[in-house]
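*Asks:* Any chance you could fold what I've pasted below:
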Amino acid sequence: MTEPGGHDGVRRAYDTVAEEYAARLHDELDGKPLDRALLATVLELAGPAGTVADLGCGPGHVAAWLAGRGARTVGVDLSSRMTTVGRARYPGVEFRQGDLLALPADDRSFDAAVALYSIIHLAPAELPRAFAEVRRVLRPGGTFLVSFHVGDEVRHLDSWWGRAVDLDFRFLDPADVARLLGDAGFTVRARTDRAPEPHEAPTHRAYLLARRE
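*Replies:* So this is what the prediction gives:
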């Protein structure tokens, strides 16, 4: 699926689990010290009055964490149910429904953007378009933090927390992602890998911190 709005299976899956997702994961950053450190780095690079986009924000708990530390945050998610749940939970965050391939934002709108485990639902051929969109909405010199599961497999879910879904999770090679970011006009400034925390799925994770040139 290469056209914006074509990710209907992803949208339906997250609509289906939105309330359960928010209830289970609202405090997940409490158990992720590295994620908090990287997000704090994003805030520092964005500046004290920075505007940060959380792309694939789900119910908005990461965006709310950023907002609680002084950033103006905009959460973007494909799932309308996720954005509805997020607005109810986190009134200090602005939520917009939208696709990573056609972000609902003007050019150069944000000082920074984060995409934590959201590009894993894109087909490999869609990543260049997604990264071009991120570059478009970032100001020159803006920061982009992206994270994903490491590998070359595709894991499929038919059921999630007892609900029927049809959802693929694509694992990615950090070198490939770094190359695509470079092709899109980013400079990768840092790469961090980590093993899963005890409460997480047993997958290796990677984080790339990039600058929009």
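
*Asks:* Could you use CA atoms for every contact and neighbour count after this?
*Replies:* OK.

*Asks:* can you pull the buried residues of the helix or strand encompassing residue 155?
*Replies:* Secondary structure assignment for residue 155, by DSSP states H and E: strand 154-160. Going by neighbour count (16 or more other Cα atoms under 10 Å), the buried part of strand 154-160 is residue 160.

*Asks:* Following the chain past it, name the next helix or strand.
*Replies:* strand 163-170.

*Asks:* which strands and helices sit next to that next one?
*Replies:* On a contact count with 3 or more Cα pairs under 8 Å, 6 or more residues apart in numbering; DSSP states H and E, strand 163-170 meets helix 8-25, strand 154-160.

*Asks:* wait, is residue 105 part of a strand?
*Replies:* No - counting by DSSP: H, G, I helix; E, B strand; the rest coil, residue 105 is not found in a strand; it is coil.

*Asks:* and it, what is it in contact with?
*Replies:* residue 137 (Cα atoms under 8 Å, 6 or more residues apart in numbering).

*Asks:* how much space is there between it and residue 208?
*Replies:* 23 Å (Cα to Cα, to the nearest Å).

*Asks:* residue boundaries of the helices in the protein?
*Replies:* Taking DSSP state H, the helices of the chain run over residues 8-25, 33-46, 61-67, 80-89, 127-137, 174-183.

*Asks:* Regarding this structure, what is its longest strand?
*Replies:* Longest strand in the chain, counting residues (DSSP state E): strand 138-149.

*Asks:* Distance from it to the middle of the chain?
*Replies:* Remark: strand 138-149 is offset 10 Å from the chain centroid, using Cα atoms, centre = their mean, to the nearest Å.

*Asks:* quick one, it and helix 127-137 angle?
*Replies:* 140 degrees (axes from the mean of the first three to the mean of the last three Cα atoms, to 10 degrees).

*Asks:* Include mean neighbour count and distance to residue 150 when you put the helices of the chain into CSV, please.
*Replies:* CSV is the format used below for the helices of the chain (neighbours: other Cα atoms under 10 Å; distance: least, Cα to Cα, whole Å):
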stretch, mean neighbour count, distance to residue 150
helix 8-25, 17, 20
helix 33-46, 16, 16
helix 61-67, 23, 21
helix 80-89, 20, 26
helix 127-137, 21, 15
helix 174-183, 17, 7
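
*Asks:* would JSON lines of the helices and strands packed on strand 163-170 with distance to residue 147 be doable?
*Replies:* Compiled in JSON lines, the helices and strands packed on strand 163-170 are given as follows (distance: least, Cα to Cα, whole Å):
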{"stretch": "helix 8-25", "distance to residue 147": "17"}
{"stretch": "strand 154-160", "distance to residue 147": "16"}
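
*Asks:* To check against the first, give me the structure of this:
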Amino acid sequence: MIEPDFLRTTRTAYDAMAARYAELFADGLEDFPLDRAMLGAFAAFVRADGGGPVADLGCGPGHVTALLDSLGLDASGVDLSPEMIAIARAARPDLRFEVGSMTALDLADGTLSGAMARYSIIHTPPEQLPRICAEFHRVLAPGGHLLIAFQAHDDPSELAESFDHKVALAYRWSPDGVVALLTEAGFTEKARLVRAPMADERPFPHAHVLLTRT
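*Replies:* The predicted model follows:
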């Protein structure tokens, strides 16, 4: 199968700045209480349903994977960038980290109790997003939970708006549009948080959506 150009471009860009990225986000989410609250809710739902494996999809240097582990989840990480995965493995050798793509995850059907895609879809061309939504559905067990986060925009007539991200071309997404695609893929929305940007963030709202695989 021929790899899409956007995957090669994104991998190369993140490989080149992996060390700097890891340094910038070394404190995890200490200054993001609302983000941590949604992660806590996600973890609580997974634990309440008996636990099981959870994948941090687009895990970068593994700082949020480690947070999921601290919340009592059997967490592992997947990222497109080999350099990011090398940093994650060095920082947390007790956790599992693998190179992979959300377009074709190396996971058997229905093996996950939870999946998180925290800002991992932002470099995805809009026409590719349904494919990724289908992968989320495929790898999650029935009743499994998905937490997805992304920069948002408020025009419901447009699924995505591109913006000049510091690493590679990126997209802001309509929360309603993303939820509609995930609903078509077989998910039910449980909760949604749209927060204002923090002081050091670009002036965009940020959406966090919690869903369950039906």
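
*Asks:* Got a TM-score for the pair?
*Replies:* Once superposed, the chains reach a TM-score of 0.91 (TM-score structural alignment, normalised by the length of structure 1), with 205 aligned residues with a Cα RMSD of 1.6 Å.

*Asks:* Show residues contacting stretch 182-192 of structure 1.
*Replies:* For stretch 182-192 of structure 1, the external contacting residues (Cα under 8 Å, 6+ apart) are 128, 131-132, 135, 178, 181, 206-213.

*Asks:* counterpart of it in structure 2, which residues?
*Replies:* Using TM-score structural alignment, the residues of structure 2 aligned to stretch 182-192 of structure 1 are 183-193.

*Asks:* Which of the residues in the matching stretch are classified as buried?
*Replies:* 183, 185, 186, 187, 188, 189, 192.

*Asks:* can you tell me how far the fourth one sits from residue 142 of structure 2?
*Replies:* If I follow you right, that is residue 187 of structure 2. 10 Å.

*Asks:* what residues are shared contacts of those two?
*Replies:* Both residue 187 of structure 2 and residue 142 are in contact with 213, 214, where contact means Cα under 8 Å, 6+ apart.

*Asks:* Identify the residues contacting residue 136 of structure 2.
*Replies:* 102, 115, 146.

*Asks:* what's the burial count for residue 121 of structure 1?
*Replies:* 18 (other Cα atoms under 10 Å).

*Asks:* In structure 2, what residue corresponds to it?
*Replies:* Counting by TM-score structural alignment, residue 121 of structure 1 corresponds to residue 123 in structure 2.

*Asks:* Grab the nearest non-local neighbour of its match.
*Replies:* residue 170 (4.4 Å; Cα to Cα, 6 or more residues apart in numbering).

*Asks:* mind listing what the residue positioned nearest the centre of structure 1 touches?
*Replies:* The residue lying closest to the centre of structure 1 (Cα atoms, centre = their mean) is residue 115, at 2.3 Å. Neighbouring residues of residue 115 of structure 1 by Cα under 8 Å, 6+ apart: 54, 55, 56, 57, 144, 145, 146, 147.

*Asks:* ok, of the residues you listed, which one's closest to residue 63 of structure 1?
*Replies:* Among the contacts of residue 115 of structure 1, residue 54 lies closest to residue 63 of structure 1 (Cα to Cα), at 5.9 Å.

*Asks:* The closest one against residue 78, yeah?
*Replies:* No - Residue 54 of structure 1 is not in contact with residue 78 according to Cα atoms under 8 Å; the separation is 11.9 Å.

*Asks:* between those two, what contacts are shared?
*Replies:* Counting by Cα under 8 Å, 6+ apart, nothing touches both residue 54 of structure 1 and residue 78.

*Asks:* returning to what we had before: looking at the contacts of stretch 182-192 of structure 1, which two lie furthest apart in space?
*Replies:* 206 and 213 (21.9 Å).

*Asks:* For the two, work out which one has more neighbours and name it.
*Replies:* Between residue 206 of structure 1 and residue 213, counted using other Cα under 10 Å, residue 206 has the larger neighbour count: 19 against 15.

*Asks:* rewinding a little: which of the contacts of stretch 182-192 of structure 1 sits closest to residue 163 of structure 1?
*Replies:* residue 206 (28.5 Å).

*Asks:* Name the nearest residue to the closest one, sequence neighbours excluded.
*Replies:* Leaving aside its chain neighbours, residue 206 of structure 1 sits nearest to residue 193 (4.4 Å; criterion: Cα to Cα, 6+ apart).

*Asks:* What number of residues are in the vicinity of the one you found?
*Replies:* When neighbours are counted by other Cα under 10 Å, residue 193 of structure 1 registers 16.

*Asks:* likewise residue 6 of structure 2?
*Replies:* Using other Cα under 10 Å, the number of residues around residue 6 of structure 2 comes to 15.

*Asks:* same check, this time on residue 28 of structure 2
*Replies:* If we define neighbours as other Cα under 10 Å, then residue 28 of structure 2 has 16 of them.

*Asks:* Enumerate every residue touching the residue lying closest to residue 86 of structure 2 once chain neighbours are set aside.
*Replies:* The shortest distance from residue 86 of structure 2 to any non-neighbouring residue, by Cα to Cα, 6+ apart, is to residue 61 (7.9 Å). By Cα under 8 Å, 6+ apart, the contact set of residue 61 of structure 2 is 18, 21, 22, 84, 85, 86, 87, 88.

*Asks:* which one in structure 1 is aligned with residue 61 of structure 2?
*Replies:* Correspondence of residue 61 of structure 2 to structure 1, assessed by TM-score structural alignment: residue 59.

*Asks:* distance of that match from residue 191 of structure 1?
*Replies:* For residue 59 of structure 1, the distance to residue 191 of structure 1 - Cα to Cα - is 27 Å.

*Asks:* residue in structure 1 matching residue 87 of structure 2?
*Replies:* Applying TM-score structural alignment, one finds that residue 87 of structure 2 aligns to residue 85 in structure 1.
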